[in-house]
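A.B. asks: no sequence for this one, just the structure:
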């Protein structure tokens, strides 16, 4: 019996080790489905959708429409949060540095993702590496409009009027380096005019002053301006883009008005993005949900009623579009000579 005791002890130790190994393996196997099902169970808490502009503009309006639909599709609240400032840079930087878990998203126009790279020498984020596209929700269409007190009806008349009154016309924008700012700088440089640029922290406050006459003209979203144009308080001169806007079919393009310059043809999307390291599965899930949502007749119609044009592409398509769009915007922005620091 004594001879066999070490053998029994060894067997007990071997059995103990084997049971611990089996227990560890079982625990590992139990955890595997949890990790694999992350995208399927996502989201398990409310999602924040950050808009880097104040309430009232196209981006904010579109974000709230998408957030409402996504809330129902995802089964969790999607809450819009406005973080304005620095031409959209503050809100964009916030999302870029947020946890890449799918619970903090960004809805923005192209400026913070494109022009800001040129405009700010010390941009605190790099949209090319710190963010990843989920979907281009819609194509934002913009229109050049003047306060009804400005005695012009065409782009040519505006340029002639501005030449006669250098420094008198005030052009508002929704922030430094945004489309109306770069167009103003381009027009001054190209056509030998002198308009004063006044930046605002978003479209809403800019439009208030445009209607009040403190600002004479702007290039703004059709979403925000079309009712004031219909009421006669503002006058539309031309839409930006290569074709007429669905939301304002009676207004000519700049090209139709005789101005085929590239800055007047470039249109950009309103996009939904996530921090760069957000898992592929979560991004793909969000992309599918947004695409399906945008393509529903009700949401598609809402977007058209805003003066935008529904798109709702998938993540891979949004990435390709951004890569194609970026160098064009960077060149146009650099050519204006506008710098903000």
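C.D. replies: That came through fine. This one's a predicted model, so the numbers in the text were calculated from it and none came from an experiment.

A.B. asks: C-alpha from now on. contacts and neighbour counts both.
C.D. replies: Will do.

A.B. asks: residue ranges of the helices in the stretch 51-200 of the chain, please?
C.D. replies: 58-74, 89-96, 115-119, 127-130, 155-164, 179-191 (DSSP state H, counting those that start in this stretch).

A.B. asks: quick one, which of those helices is nearest to residue 291?
C.D. replies: helix 58-74 (10.3 Å; CA to CA).

A.B. asks: need the helices of the stretch 51-200 of the chain in TSV with distance to residue 9, can you?
C.D. replies: Output for the helices of the stretch 51-200 of the chain, formatted as TSV (distance: least, CA to CA, whole Å):
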stretch	distance to residue 9
helix 58-74	57
helix 89-96	58
helix 115-119	70
helix 127-130	58
helix 155-164	96
helix 179-191	80
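
A.B. asks: The structure to be compared is supplied as follows:
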């Protein structure tokens, strides 16, 4: 090789190496300096309801700690798939995050073979931030004073009890199906866009039953508009302490425990994830935040990324088996 060509090759190589180094340094600086602009929390439900309440409380506290705006972006539809998919496809730079319930993280993955993403692979867990029990409620003027009376009516006349869901495969739909499996009754599911619409449908007499979070239903119960029949989980709710659980009603097969969590797109840099985990942990230790969450009928927690991932994997397997036994098929 001629000396001039050799020198040109060395110069080109050095230029490329310097450019790569500068680019790497730029990326490292961007990750270390995160956040530099507003952060978006995508909520795959309409405004109102438990998910939205958790996201807005998180947004307020995180904005104060991070010194940047944290905005809530409601993207409802398709049993939370539209909003969740938008986060999965977002740039993994820490500026687009998902706040949703276990429907997005486990139920859809268990029931929907054609889901356009895999939450175990396409989302980076940050933390479970609240436990959110579901409750079965009827209109306060309903003739059903307890769950036994409602089930007796459903058994006598199959499909006569209409109940609200957030679409096929949503958590309320799964609880309804599990209740059918456990008792032998047949209910009729009616899809609504979100909690607020379902509650109004029940209060307005469009449906006879709703299965929703305590956060969404408890204010209406306390206002005398709705009557709570049962907590869908295994533990009583502090917001509705007199309402029995499925376990107490001898229906453990119908039990379902809900929760809310925050996550990022997969491939988000570890530096950003670590900072998010630290800040979310600090927010959930804040007494004001804990009071806000409890006032919404939930229990504040901080369950970090590794146990959150383990819980997701466990629930997907468990709900998939339950769906198979209950013959729940969601396309």
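C.D. replies: Great, that's in hand. Source: prediction; values computed, not measured.

A.B. asks: Ok, which of the helices of the stretch 51-200 of the first structure comes nearest residue 264 of the first structure?
C.D. replies: Nearest of these to residue 264 of the first structure, taken as CA to CA: helix 179-191 at 7.7 Å.

A.B. asks: buried set for the closest one?
C.D. replies: Neighbour-count burial for helix 179-191 of the first structure flags 179-188 (criterion: 16 or more other CA atoms under 10 Å).

A.B. asks: coming back round to it: quick check: which of the helices of the stretch 51-200 of the first structure is nearest to residue 258 of the first structure?
C.D. replies: helix 155-164 (8.2 Å).

A.B. asks: returning to what we had before: reformat the buried residues of helix 179-191 of the first structure as TSV; add distance to residue 81 of the first structure.
C.D. replies: As requested, the buried residues of helix 179-191 of the first structure are arranged in TSV below (distance: CA to CA, whole Å):
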residue	distance to residue 81 of the first structure
179	23
180	24
181	25
182	27
183	29
184	30
185	31
186	33
187	35
188	36
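
A.B. asks: re the thing from before, of all the helices of the stretch 51-200 of the first structure, which lies closest to residue 108 of the first structure?
C.D. replies: helix 58-74 (6.2 Å).

A.B. asks: Could you tell me where the closest one falls in the second structure?
C.D. replies: Counting by TM-score structural alignment, helix 58-74 of the first structure lines up with residues 50-66 of the second structure.

A.B. asks: Nearest the middle, which residue of the second structure would you pick?
C.D. replies: Centroid check for the second structure by CA atoms, centre = their mean gives residue 101 as the closest residue, at 1.3 Å.

A.B. asks: doesn't residue 263 make contact with that residue?
C.D. replies: No. With contact defined as CA atoms under 8 Å, residue 101 of the second structure and residue 263 do not form a contacting pair (10.9 Å).

A.B. asks: one step back: name the nearest residue to the residue nearest to the centre of the second structure, sequence neighbours excluded.
C.D. replies: residue 260 (4.2 Å; CA to CA, 6 or more residues apart in numbering).

A.B. asks: how about the residue nearest to the centre of the second structure, what's its partner in the first structure?
C.D. replies: Under TM-score structural alignment, residue 101 of the second structure pairs with residue 109 in the first structure.

A.B. asks: need the contact list for its match.
C.D. replies: 59, 140, 268-271 (CA atoms under 8 Å, 6 or more residues apart in numbering).

A.B. asks: quick one: it and residue 193 of the first structure, what's the gap?
C.D. replies: With distances taken as CA to CA, to the nearest Å, residue 109 of the first structure is found 28 Å from residue 193 of the first structure.

A.B. asks: Quick check: the aligned residue for residue 176 of the second structure in the first structure?
C.D. replies: Using TM-score structural alignment, residue 176 of the second structure sits opposite residue 184 in the first structure.

A.B. asks: Over to residue 267 of the second structure?
C.D. replies: Match for residue 267 of the second structure (TM-score structural alignment): residue 277.
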